[in-house]
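> let me see the structure of the following:
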Amino acid sequence: MLNLATMLADTARRTPGRTAVIEGDRTLTFGEIDAAANSVARFLLSRQLRPGDRVALTIANVVEFPIVYFGILKAGGAVVPLNTMLKREEVAYHLRDSGAAAYFCAVPGLDEAWRGFLDVASCEHLVTLGSALLDEPGVGTTLAEVLAEHPADDVLQETEATDTAVVLYTSGTTGKPKGAELTHANMVLNAIGHNQLLDARADDVHLVALPLFHSFAQTVQLNAGFAVGATLVLLPRFDAAEALALMTRHRVTVFAGVPTMYWALLNKSADGIAVDLAGLLRIALSGAAALPVDVLERFRDVFGVGIREGYGLSETSPTVTFNPLDQPNRSGSIGKPIWGVEVKLIDVHWDEVPVGEPGELAVRGYNVMKGYLGRPEATKDVIRDGWFRTGDIATRDDDGYFFIVDRAKDLIVRGGFNVYPRELEEVIIAHPEVSLVAVIGIPDERIGEEVKAFVIREPGSELKEEDLIGWSRERLAAYKYPRLVEFRDTLPMNATGKLLKRALR
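A predicted model of the protein is given here:
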């Protein structure tokens, strides 16, 4: 038996009075989080949740996230964390595709995205955070009612190491998001591996500014932190000034961020906000997007703290490589494979490329997902003989450090979030005045890449840039919709009619 909820349950049993999470003026101990998670589990079991049933949640970085997350796991379910910026249609898609039996969400949510639940008859149970649904009588219950009405005595359903613990949605070149099935073993071992890498300590204090629905924060901070009894300071929405203030107030020792967060912290320093991070932070981590060497070096010069960069994907739980603390930090490198993980560089035929040549990163180890939920063909495309091909092109130096040099896919990384052009193109082309569209990423100093759409209008149309942007904003999450639109009479194509996006860059 192995259950990811052990990361909480074991620590709660050993040190129930120790502070687990801090969010604003709310503080909960491990014992309190564990008891509340037990009530959530009892609620789900009372609703006939079966082992392996999937339960979705849309919750920001607030104390309720770990309560619901571990409650689902304690009941033997699989957690489906959803991006908090999804809109109603996107929520409905994820609930339907995952086959979610229940849905926990904040109300009111952004544009009432929770109403996606109403569009999916197969998702039977709704639990809201905060207010009840006064305009939808008889629909759902509140988390407060769940916690009040269900006992908090210990519960931990038996699950096997190979059972699915978490389904993380990630897009691909086919456009529609796919759910990566991560097992209890995937998640537990990757978190424990991180604790070894970081020399994790019970007296560590993490600032959790990355969204907990993302695999980075989930594994490296929530699961790894809870396993050793560290305290998590939750920041629901990243703000550089507030982040610096929280680091000082709570004596934060571990910070994990994406490159744009480090860029924003540097800007606040330039605005005159001085913080001695060297006297606080034991370690700063970066992932999810390539960290510019200039940002790394400026951060070290300004704050006196080096940034250790790593690499991972949702499909790999997530961490694959990391710049180890006991070895020299290579600027611009994603580091070396972590314990138990193999990495090689391959060509399009899955053959290993000669030493010194760039190739696509392929990964094998305990961290590789079971596969894409309900998509055996898509799984077969990316996994062969246990090796997962990442779609990222890299090189390796003589000391075994890897360096990302390009992406094999058209993936856009905007502020640390993955944006897949085809998904956007399918939405934008549905506009009645759009004839053809191609979406690409263009370099942006602040967020890494910005989303730009090249559009051919329908004959006679006078569609304006701001109108199409507004139309897209209503249908896509805030990090996805294009901020830039360029209208053209033609778009470059090859002989078969395939758009040549490289000619647009």
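
> every contact and neighbour count from this point should use C-alpha atoms.
Fine.

> part of a strand, is Ala185?
No - read with DSSP: H, G, I helix; E, B strand; the rest coil, Ala185 is helix and lies in no strand.

> another for comparison:
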Amino acid sequence: MSTVEKRWLKNYPQGVPHEIDFGGYTSLVDLVNENLKKYANRPAFRSFVGSSEKALSFAEVDQLSKQFAAYLQNDMGLKPGDRLALMMPNLLQYPIALFAAMRAGLTIVNTNPLYTAREIEHQFNDAEVTAVIIAENFAAELEKVIDKTQVKRNKVIVVSIGEMFGGFKGWLINFAVRNLKKMVPSYNLAGHIKFKKALNKGNASQLKMATGGQLDDVICLQYTGGTTGVAKGAELTNKNLLANAFQVEGWIKSANIKEGQERILTPLPLYHIFSFTVNLLCLGTSFGACNVLVVNPRDLPAVVDIMKKTQPSIMTGVNTLFNALLNHAEFAQLDFSKLQIVIGGAMAIQKPVAEKWKKVTGSTLTEGYGMTEASPVVSVNPLYDEGRIGTIGLPIPSTEIRICDEENNPLPLGEAGEIQVRGPQVMKGYLNRPEATAKTIIDGWLRTGDVGIMDEDGFVKIVDRIKDMILVSGFNVYPNEIEEVLAAHPKVLEVAAVGVPDPKSTEAVKVFVVKKDPSLTEEELRAFSKENFTGYKKPKHYEFREELPKTNVGKILRRALRDEAKQA
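Got it, this is the predicted structure:
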């Protein structure tokens, strides 16, 4: 095993351990069981819909997740290892369902609820999903393809936004969502059960608590894209997720914050690996912070109102959200005296945004770096003012980073090359894709596909990306998928997709199209895209060409198109 000079350790904040200790835990469910009791009397989650609020304590989440786990085991007949898809925004039902799945020994498949029917079908079949918990707002899309998957209709549990608020308040929320805002398209999934009913039925049966398995057992399939454009399931084990939770916790403990006392604003969806690990597993479950759940982070007035009501001490987010808040008229009027830690991930934090954030809020916007295959956190800047804007910080405890050339040979300090990562948080592999795994993990080193430079103090700066990946608001968009779907349009001859700079979302998708039928219009393609892509994947720009630039073997030169678009 090759050794790496850990030059970053000298710049670790005081109190951050160089290595993490698993503390005797062999599974994530052990950590969940212990901490739900440890923080029993503390608030665990707060949820807001309009003027209504509902809070759950750790003790309540403990009890409700046991009830729900009993239902999954006894009434639904799910067995340890079965794959359960969680498909909802940041609702109180999410942590209940997640902890229940763990306690029943199920494998979690986090799924973006905004996926189109085509995307659902691919992910469910690839992961061999047999049951799903889905918000009713998205059930119509599932109905289109459920019969093409292994999910039976009596294995569908439907969640509503208002049900956890209870009584007249809950009824009123659901009435508004369904009838006034028209946010629930009609669906017919005969045989499905309502979440609240499943909770009540589970209360009448006995749970046989799962052991949680061993450190190397896979407990979560977290889907990412790939250079092939096919979404791949990263197999995350007990070890991966425990390690990353403890790694982040070790970093956070260098700050002046207290276990069981903090409030963390959670605007990013919990099905996204950043929020899943950092907000829910680390800061919430392990550290005992109360997660203030934001159902729709695009509703900026609601986000500002929630911040005003809760005064969070910790916040996570992405550059686009921070920038949008800074440009919201009422944001600067908030009281930021409690806000201590703000961490940005999933996409690069822009220097002007970080500087303005500091000026307006008085808190430092700290940038980190990670990827789904690393559970996800790899590096983070020191908190407060010791960080370096424009870098992704230092490798976190028990993590090594090296910079390599195309043959995986380590490069001298200061030279640009591929960022490679080694640590206990690196995934087991891609589900059923040994060749892709072998290309991505070389002798224990995870190839990130990002080009970076490490300085003499161990700080890493990302220079460019090797892959053709397009980064839209922190989500990966892969050109092959866009091209493959649009090429299926009967009037399209050729298509190339590239990322172009966008002030709101880092990058936007632009497609160059050669027509097969001269009658093809941009409006037709936009309608086709709306049907087949979730929001962030939809091309924003369309350009028709007579021909596309190609190599001598006929491969389309995306880079030439991308460079041309950026210059324009």
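
> contacting residues for Val61 of structure 2?
By C-alpha atoms under 8 Å, 6 or more residues apart in numbering, the contact list for Val61 of structure 2 reads 36, 44, 95-96.

> all strands for the stretch 101-250 of structure 1, in order.
Listed in chain order, the strands of the stretch 101-250 of structure 1 (DSSP state E, counting those that start in this stretch) span 102-107, 125-130, 141-142, 164-170, 178-183, 205-208, 231-234.

> got it, and the stretch 301-450 of structure 1?
For the stretch 301-450 of structure 1, applying DSSP E, counting those that start in this stretch gives strands covering 307-312, 319-322, 336-337, 341-346, 359-365, 371-372, 383-384, 387-396, 402-407, 412-414, 417-419, 434-444, 448-457.

> what span of structure 2 is the third one aligned with?
To tie it back to what came earlier, the one meant is strand 336-337 of structure 1. Using TM-score structural alignment, strand 336-337 of structure 1 corresponds to residues 394-395 of structure 2.

> with the longest one instead?
Alignment note (TM-score structural alignment): strand 434-444 of structure 1 is matched to residues 492-502 of structure 2.

> do the same with the first one
Residues 365-370 of structure 2 are where strand 307-312 of structure 1 lands when matched by TM-score structural alignment.

> was I right to think Tyr366 of structure 1 contacts Trp339?
No - the pair Tyr366 of structure 1 / Trp339 is not scored as a contact, 9.7 Å apart, by C-alpha atoms under 8 Å.

> so which of these two has more stuff around it?
Per other C-alpha atoms under 10 Å, whichever of Tyr366 of structure 1 and Trp339 has more neighbours is Tyr366, with 20 against 16.

> residues in contact with the more buried one?
Contacts of Tyr366 of structure 1 by C-alpha under 8 Å, 6+ apart are 185-186, 189, 340-341.

> Produce a ChimeraX select command limited to the buried residues of those residues.
Selection of the buried residues among the contacts of Tyr366 of structure 1 in ChimeraX, burial being defined by 16 or more other C-alpha atoms under 10 Å:
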select :185,186,189,341
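
> need the contacts of Tyr366 of structure 1 in JSON lines (columns: distance to Gln218 of structure 1).
Listed next are the contacts of Tyr366 of structure 1 as JSON lines, based on distance: C-alpha to C-alpha, whole Å:
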{"residue": "Ala185", "distance to Gln218 of structure 1": "15"}
{"residue": "Asn186", "distance to Gln218 of structure 1": "12"}
{"residue": "Leu189", "distance to Gln218 of structure 1": "13"}
{"residue": "Gly340", "distance to Gln218 of structure 1": "20"}
{"residue": "Val341", "distance to Gln218 of structure 1": "19"}
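
> good, we can wrap up now.
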